[in-house]
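Colleague: Dropping the sequence and predicted coords here.
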Amino acid sequence: MGVVDGFNHHLFLYRAARSATAGVPGRFQAAVEMLVDWVEDQAKSIVNNAESRRFVAPLALTVFLWIILMNVLDLLPVDFLGWVFIQTGLGAEHGDPLYYHRILPTADLNVPMGMSLGVLLLTLYYGIKIKKPGGFVKELFTAPFSFGGIAGILLSPFNFLLNIIEYGAKTVSLGMRLFGNMFAGELVFMLIALLGGAWTGFNGASIGLGIGHVLAGSVWAIFHILIVLLQAFIFMMLTLVYVGQAHESH
């Protein structure tokens, strides 16, 4: 699903680029231009290197749209894709519709942690590129506690350990934040779906659970739209912040 979402996101931007005109833009072109300008402004306010922004700003836009497209899969009915796969025979190798109920890529720890590891590699790359290998290694041992003489030598192992912990904590928290929120949201959708699955006929309990299923599902879906956008925004902004920090010296 993540690969499909990535293709759709690139198709979305490709379509906007192909249909762009020099005159008065249409609504689609205007919306895309506003989104691109907004991400560019965010990058300018955080990453102070213009050359780096030529890569980082489009990357931030890609991350933002990709996460949104992956997250909105959570708004599909819980058993819809399972039903489609079983009906078309595509799910015959598993034979269990429940296998397809958890389709959200960002609720699979491999996806958000893989993306956060990519951000870690990017921060290391820019840290070495901007500060040079010698300066980057020196900063690992001399920051955040910088002293001269014997005190600096004694503190260098602690500085190195703190910096390694900082890199690890940033990476884990970045991926786990996205995973935790989307996993919980998907779980709530599945629990709400159980209300509809309790239908046993036209009786008071079943009708009450059915109405509760529709109301709870609708309210949670509307609220979940905010979560979808917010998690994409947070991941994008933290990506920019971490890359921006890689350009700065302690």
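Modeller: Noted; the coordinates are in hand.

Colleague: From here on, just use CA atoms for contacts and neighbour counts.
Modeller: Fine.

Colleague: Going by length in residues, pull out the top helix of the chain.
Modeller: Criterion DSSP state H: the longest helix present in the chain is helix 149-197.

Colleague: Distance from that one to the middle of the chain?
Modeller: Centroid separation for helix 149-197 versus its chain: 13 Å, with Cα atoms, centre = their mean, to the nearest Å.

Colleague: What is that helix packed up against?
Modeller: Contacts defined by 3 or more Cα pairs under 8 Å, 6 or more residues apart in numbering; DSSP states H and E place helix 149-197 against helix 110-142, helix 204-246.

Colleague: Report the inter-axis angle for that helix versus helix 110-142.
Modeller: Angle of helix 149-197 versus helix 110-142, following axes from the mean of the first three to the mean of the last three Cα atoms, to 10 degrees, is 170 degrees.

Colleague: Look up how far residue 19 lies from the residue nearest to the spatial centre of the chain.
Modeller: Closest to where the C-alpha atoms of the chain average out (Cα atoms, centre = their mean) is residue 67, at 4.4 Å. Per Cα to Cα, to the nearest Å, residue 67 is found 24 Å from residue 19.

Colleague: next, the one to line up against it:
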Amino acid sequence: MTTEHGGHAAPANATQYIQHHLSHLQSGEGTAAINLDTFWVSALLGLVFLGIFSLAARRATSGVPGRLQNFVEWIMELVNDTVNSAFHAKSAVIAPLAITIFVWVWLMNAMDFLPVDFLPRVLEFFGVYKLRVVPTADVNHTFGMSIGVLLCIIGFSIKAKGVGGWGKELFTAPFHAHGVAAIFLAPVNFIFQMLELLAKPISLSLRLFGNMYAGELIFILIALLPWWAQWLLGGPWAIFHILIVTLQAFVFMALTVVYLSLAVEKH
């Protein structure tokens, strides 16, 4: 049995409640479906990131910095330290890319801190009855980001080694051989290179998705408990989740930098 809210059938039991909160607001059907909630939330958070950092840049001063400037500079120092320790080539792109990844992924992860029913209830007044607010809990989004990283890996490799050098490496590493042995080992090398190349985006996407999906599901389960149990369990879990949200954003950024560093090294 279901109850009606604004002409829409609301979840009547725990199973329907969980299924409802794990359903995306979609456009289209089947493989052509687009998760509109993932798209718009991630896009808006990207604009939030640009807005905050643009504001900090405009207000930057060589004198006594304000809180916003201190905060942004702290993030940039954290990311720059990671880049300097992991990326040993010269690139004007790597640091801005790393900062963008870290802050954007953190903002998307942090949407998990909003009460489970808050935004869905708000959007019900506008006729929207499905909404998932954590883009990184959508495997389509995390895999899309990892494909972007894959394209960066290929681009960095070609820029550092040239098309010929990168193509040669695909058939000569990791088993370097000469003469006839090199010809026989070329297919094996190519297979290993493809496996390594494809494993990077898959591991990036599934690691982030798995952690954030699990966190989202736990918050949904806590929301099913009585109010006193929600405060008792939700508070400690939210505090612990701050570490998970930050750690997963840092890991995605750090691994991206490591993969790009490996891409420009000659093997």
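Modeller: That came through fine. Quick caveat, the model's predicted, so the values are computed rather than measured.

Colleague: Overlay them and tell me the TM-score.
Modeller: Once superposed, the chains reach a TM-score of 0.88 (TM-score structural alignment, normalised by the length of structure 1), with 227 aligned residues with a Cα RMSD of 1.1 Å.

Colleague: Stretch 113-123 of structure 1 aligns to what range in structure 2?
Modeller: Using TM-score structural alignment, stretch 113-123 of structure 1 corresponds to residues 143-153 of structure 2.

Colleague: Check the mean deviation of that stretch from structure 1.
Modeller: When structure 1 is superposed, stretch 143-153 of structure 2 averages 0.5 Å from its matched positions, counting by mean Cα distance after the TM-score superposition for structure 1.

Colleague: again, but for stretch 228-235 of structure 2
Modeller: Aligned to structure 1 and superposed, stretch 228-235 of structure 2 gives a mean residue distance of 1.3 Å (mean Cα distance after the TM-score superposition for structure 1).

Colleague: from the chain's centre, how far out does that stretch sit?
Modeller: Distance, centroid of stretch 228-235 of structure 2 to centroid of chain: 28 Å (Cα atoms, centre = their mean).

Colleague: got it, and stretch 117-124 of structure 2?
Modeller: Using Cα atoms, centre = their mean, the mean C-alpha position of stretch 117-124 of structure 2 is found 24 Å from that of the whole chain.

Colleague: so where is that stretch in structure 1?
Modeller: Counting by TM-score structural alignment, stretch 117-124 of structure 2 sits on residues 79-86 of structure 1.

Colleague: ok, now stretch 177-194 of structure 2?
Modeller: Aligned using TM-score structural alignment, stretch 177-194 of structure 2 spans residues 147-164 in structure 1.

Colleague: Show me what residue 64 of structure 2 lines up with in structure 1.
Modeller: Per TM-score structural alignment, residue 64 of structure 2 is aligned with residue 24.

Colleague: neighbours around its match, how many?
Modeller: 9 (other Cα atoms under 10 Å).

Colleague: hey, where'd the strands end up in the stretch 1-150 of structure 2?
Modeller: For the stretch 1-150 of structure 2, applying DSSP state E, counting those that start in this stretch gives strands covering 3-5, 8-10, 26-27, 34-35.

Colleague: Name the stretch among those that sits most buried.
Modeller: strand 34-35 (a mean of 18; mean count of other Cα atoms under 10 Å).

Colleague: elements contacting that strand?
Modeller: Applying 3+ Cα pairs under 8 Å, 6+ apart, we find strand 34-35 of structure 2 packed against strand 26-27.

Colleague: which residues touch the strand it packs on?
Modeller: With contact meaning Cα atoms under 8 Å, 6 or more residues apart in numbering, strand 26-27 of structure 2 is reached by 33-37.

Colleague: Tell me which residue of structure 2 lines up with residue 64 of structure 1.
Modeller: In structure 2, the residue paired with residue 64 of structure 1 according to TM-score structural alignment is residue 102.

Colleague: got a list of what the closest residue to residue 40 of structure 1 other than its chain neighbours touches?
Modeller: Among residues not flanking residue 40 of structure 1 along the chain, residue 57 sits closest, at 5.7 Å (Cα to Cα, 6 or more residues apart in numbering). Going by Cα under 8 Å, 6+ apart, residue 57 of structure 1 touches 39-40, 43.
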